[in-house]
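Enquirer: Predicted structure and sequence below. I'll ask about it afterward.
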Amino acid sequence: MADAGNPLCRPATEEELSRPLSVVDQAGWLGGSIAGKRVLCLAAGGGRQSSLYAAAGAEVTVVDLSGAMLELDRQVAAQRGYRMRVLQTTMEDLSGLSNAEFDIVIHPVSTCYVPSVAPVFAEIARVTRPGGLYISQHKQPISLQAGYQRSADGYPIRHAYYRDAPVPPPAVMSPSASRLREQGAVEFLHRWEDLIGGLCRSGFVIEDLIEPLHAKANAVANSFADRATYIPPYVRIKARRIGDAAAERPAIVIA
């Protein structure tokens, strides 16, 4: 994808970098300024995410499994004079990062590539400071269950909800499938109890949840926008790291 210049692997444009927060934070979850904040862009190599958060004044660390993707981040940092740290590792192993190191963790769609989100959330909880934000986007379970060819009744459910095995790839890469499933990728369905419950069990509280709108009226049948009118493809979650309640409770002074 990096070698082919996939849109996900392209740095932000000059126009986007002139207004980075309006690009990355349309919901206003980041509070208006992240200058000086320690931000982890997790599984987010490719030069885009890191450059936008660096342009907004954050101290950026970017983690990705792909060295080719991280090279794009290095190139953007060198070209624009951004200071950023890069780390090549899996999202389940952040041992190269310190406890409570980050104010904000940004995590684009990628949890579908791991069999279990539990170790991912545990590592994110470890590196996020109490009170810090974890903003993540995931593939909706039903989007991975459903087919990509519309019938008279809509898009049929093809795969079981309760499953441990990867979701089979589409038999035909229709317009909607090609935007939702990367060719050759192995993907896993994570149920809502894995996503929402898993975040809560890992030490986060959910503050907001949105389903990014990709539906369009009168979209061509079997297109990405048409399928999105029936099945929301993604969910975006704002979660806040809670600390140790006993440690945060004010001391009681007895005169």
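Expert: On my side now, so go ahead. A quick note: this is a predicted structure, and the numbers were derived from the prediction, not measured. Numbers count the residues shown, from 1 in each chain.

Enquirer: contacts and neighbour counts: CA atoms only from here.
Expert: Fine.

Enquirer: which is the next helix or strand following the lengthiest strand in the chain?
Expert: Criterion DSSP state E: the longest strand present in the chain is strand 128-139. Counting by DSSP states H and E, the next helix or strand C-terminal to strand 128-139 is helix 141-145.

Enquirer: What are the boundaries of the helices in the stretch 1-150 of the chain?
Expert: Taking DSSP state H, counting those that start in this stretch, the helices of the stretch 1-150 of the chain run over residues 14-17, 20-24, 48-55, 67-80, 118-127, 141-145.

Enquirer: So which residues make contact with the fourth one?
Expert: The contact list for helix 67-80 (C-alpha atoms under 8 Å, 6 or more residues apart in numbering) reads 2-3, 9, 11, 45-48, 50-51, 62-64, 82-84, 86-88.

Enquirer: just to revisit the earlier point, would you list the helices of the stretch 1-150 of the chain in a markdown table and tack on distance to G96?
Expert: Output for the helices of the stretch 1-150 of the chain, formatted as a markdown table (distance: least, C-alpha to C-alpha, whole Å):
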| stretch | distance to G96 |
| --- | --- |
| helix 14-17 | 29 |
| helix 20-24 | 26 |
| helix 48-55 | 18 |
| helix 67-80 | 16 |
| helix 118-127 | 10 |
| helix 141-145 | 31 |
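
Enquirer: would JSON lines of those with mean neighbour count and distance to K216 be doable?
Expert: Rendered in JSON lines, the data for these read as follows (neighbours: other C-alpha atoms under 10 Å; distance: least, C-alpha to C-alpha, whole Å):
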{"stretch": "helix 14-17", "mean neighbour count": "14", "distance to K216": "24"}
{"stretch": "helix 20-24", "mean neighbour count": "18", "distance to K216": "21"}
{"stretch": "helix 48-55", "mean neighbour count": "26", "distance to K216": "26"}
{"stretch": "helix 67-80", "mean neighbour count": "18", "distance to K216": "31"}
{"stretch": "helix 118-127", "mean neighbour count": "21", "distance to K216": "33"}
{"stretch": "helix 141-145", "mean neighbour count": "21", "distance to K216": "17"}
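
Enquirer: I'd like to know which of those lies nearest to I106.
Expert: helix 48-55 (8.7 Å; C-alpha to C-alpha).

Enquirer: Who are the packing partners of the closest one?
Expert: On a contact count with 3 or more C-alpha pairs under 8 Å, 6 or more residues apart in numbering; DSSP states H and E, helix 48-55 meets helix 14-17, helix 20-24, strand 38-42, strand 59-64, helix 67-80.

Enquirer: hmm, which of the contacts of helix 67-80 are the buried ones?
Expert: Buried members of the contacts of helix 67-80, scored by 16 or more other C-alpha atoms under 10 Å, are 2, 9, 11, 45-48, 50-51, 62-64, 82, 84, 86-88.

Enquirer: T111: what's it in contact with?
Expert: Neighbours of T111 in contact, by C-alpha under 8 Å, 6+ apart: 117, 138.

Enquirer: and it, how far is that from T90?
Expert: Distance, T111 to T90, by C-alpha to C-alpha, to the nearest Å: 11 Å.

Enquirer: Check it against this one:
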Amino acid sequence: MDSSANLPLADDGYPAAGGVARRPAGAEESARANRRWWDAAAPAYLAEHGSDLGDADFLWCPEGLREADAHLLGDVAGRRVLEIGCGSAPCARWLRTAGADVVAMDLSGGMLARAAELNRSTGIRVPLLQADASALPLGDATMDLACSAFGGLPFVADPGAVLAEVARVLRPGGLFVASVNHPLRWPFPDSPDPEDLRVVSSYFDRTPYVETDGDGRTVYVEHHRTVGDWVRAVVGVGLVLEDLVEPEWTPGRKQNWGQWSPERGALVPGTLILVTAKSG
């Protein structure tokens, strides 16, 4: 059964939020809600952002940083790579064209259905896996690299559980690189207008952002961590933090993306990229 069934849509095609609250939300509630949300939102999201994401391209963040320029994963040719939260899997297909042996994973069946369509239309076929990132159905030390471009980590209640799973499936010396919402975004309004850069909530308030439908059912959950929280989560599972990247806005890039915009991007960071490695 389609998990997005009966989820009402707003005029923009995204799931309609009947209410918004800041309250606790656990792992099961977060996963269930976000699976339904992304299943329902997939057509609207890809209609809005698909041309920017591309069919076989690796965009790390709305600032426009691409792996072809950043080389955060190094040489991927011949490497076994796991992408977590692949969406329609453009990053995985780009990695495949660069010579990697890729597995693309997502929680959302709706997103994976679009990924399968693009596999067929591009002729670049990557294996697709539906799973929760906190319970990866992969063997120990089977991956050389793992990556996640805004895929999953901002939406999970327990990032340590996901990071522990990533550490488990990585081979010694393997990299895990992930982009997430920059924690500095949390205190500001969700607006691309630089005039709205005013603090409206506490940076230190980790209470999740929760949207509900008209019947009060949870339909979307996003979790906040400070920069220190991310550092502690990474080192807490035994990964080595090699770099924290805060991408600057790409010169000439004009696309707005939610609260990201060229004007706002010139003033404050919107993305944090964690570059980590498994020792050994």
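Expert: Received the coordinates, thanks. Predicted model only: the values in this text are computed from it and were never measured.

Enquirer: Looking at the helices of the stretch 1-150 of structure 1, which is nearest to I196 of structure 1?
Expert: helix 118-127 (10.6 Å).

Enquirer: what residue of structure 1 matches up with T142 of structure 2?
Expert: For T142 of structure 2, the aligned position in structure 1 is E101, judged by TM-score structural alignment.

Enquirer: shouldn't that match be in contact with P130?
Expert: No. Applying C-alpha atoms under 8 Å, one finds E101 of structure 1 not in contact with P130, separated by 9.9 Å.

Enquirer: Looking at those two, which has the bigger crowd around it?
Expert: P130 (20 against 16; other C-alpha atoms under 10 Å).

Enquirer: corresponding residue for the more buried one in structure 2?
Expert: So, by TM-score structural alignment, P130 of structure 1 is matched to P172.

Enquirer: what do you get for D64 of structure 1?
Expert: Checking TM-score structural alignment: D64 of structure 1 goes with D106.

Enquirer: Next, the contact list for that match, please.
Expert: 84-87, 112, 128-133, 151.

Enquirer: Leaving out the residues flanking it, which one is nearest to it?
Expert: G85 (4.4 Å; C-alpha to C-alpha, 6 or more residues apart in numbering).

Enquirer: Show me what that neighbour lines up with in structure 1.
Expert: Taking TM-score structural alignment, the alignment pairs G85 of structure 2 with A43 from structure 1.

Enquirer: who are the neighbours in contact with the closest residue in space to F176 of structure 2 that isn't next to it in sequence?
Expert: Nearest residue to F176 of structure 2, sequence neighbours excluded (C-alpha to C-alpha, 6+ apart): A146, at 4.7 Å. Counting by C-alpha under 8 Å, 6+ apart, A146 of structure 2 makes contact with 81-84, 166, 170, 174-177.

Enquirer: at 7 Å what do you get?
Expert: Listed by C-alpha atoms under 7 Å, 6 or more residues apart in numbering, the contact set of A146 of structure 2 reads 81-83, 175-177.

Enquirer: do the same with D93 of structure 1
Expert: Contacts of D93 of structure 1 (C-alpha under 7 Å, 6+ apart): E123.

Enquirer: change it to 10 Å
Expert: 119-120, 122-124 (C-alpha atoms under 10 Å, 6 or more residues apart in numbering).

Enquirer: Just send those residues back as TSV, with distance to A146 of structure 1 too.
Expert: Shown next, in TSV, are these (distance: C-alpha to C-alpha, whole Å):
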residue	distance to A146 of structure 1
P119	27
V120	25
A122	29
E123	30
I124	30
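
Enquirer: circling back: nearest to S202 of structure 1 among the helices and strands packed on helix 48-55 of structure 1 would be which one?
Expert: strand 38-42 (17.0 Å).

Enquirer: mean distance, the closest one to its aligned residues in structure 2?
Expert: When structure 2 is superposed, strand 38-42 of structure 1 averages 0.5 Å from its matched positions, counting by mean C-alpha distance after the TM-score superposition for structure 1.

Enquirer: now that strand and helix 118-127, what's the angle there?
Expert: Following axes from the mean of the first three to the mean of the last three C-alpha atoms, to 10 degrees, one obtains 170 degrees for the angle between strand 38-42 of structure 1 and helix 118-127.

Enquirer: Identify all contacting residues around strand 38-42 of structure 1.
Expert: By C-alpha under 10 Å, 6+ apart, strand 38-42 of structure 1 touches 49-50, 53-54, 57-65, 84-87, 89-91, 94, 97, 101-110, 124, 127-128, 132-136.

Enquirer: burial count for the alignment partner in structure 1 of P159 of structure 2?
Expert: Under the alignment (TM-score structural alignment), P159 of structure 2 maps onto V117 of structure 1. When neighbours are counted by other C-alpha under 10 Å, V117 of structure 1 registers 19.

Enquirer: Would you confirm that V117 of structure 1 contacts W192?
Expert: No. At 11.2 Å, V117 of structure 1 does not count as touching W192 under the criterion of C-alpha atoms under 10 Å.

Enquirer: what do these two both touch?
Expert: Common neighbours of V117 of structure 1 and W192 (criterion: C-alpha under 10 Å, 6+ apart): G198.

Enquirer: What residue in structure 2 is paired with E207 of structure 1?
Expert: Per TM-score structural alignment, E207 of structure 1 is aligned with E242.

Enquirer: so its match, which of the three states?
Expert: The three-state label for E242 of structure 2, taken from DSSP: H, G, I helix; E, B strand; the rest coil, comes out as strand.

Enquirer: what's near enough to touch it?
Expert: 175, 177, 274-277.

Enquirer: please redo it, this time with the cut-off set to 8 Å
Expert: So E242 of structure 2 contacts 275-277 (C-alpha under 8 Å, 6+ apart).

Enquirer: Mind giving me the PyMOL select for those residues, buried ones only?
Expert: A single PyMOL command selects the buried members of the contacts of E242 of structure 2 (16+ other C-alpha under 10 Å):
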select buried, resi 275+276+277
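
Enquirer: if you look at the contacts of E242 of structure 2, which of them are in strands?
Expert: Reading strands off those with DSSP E, I get 275-277.

Enquirer: could the contacts of A146 of structure 2 be laid out in TSV, adding distance to V235 of structure 2?
Expert: Output for the contacts of A146 of structure 2, formatted as TSV (distance: C-alpha to C-alpha, whole Å):
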residue	distance to V235 of structure 2
V81	21
L82	20
E83	21
L175	14
F176	12
V177	14
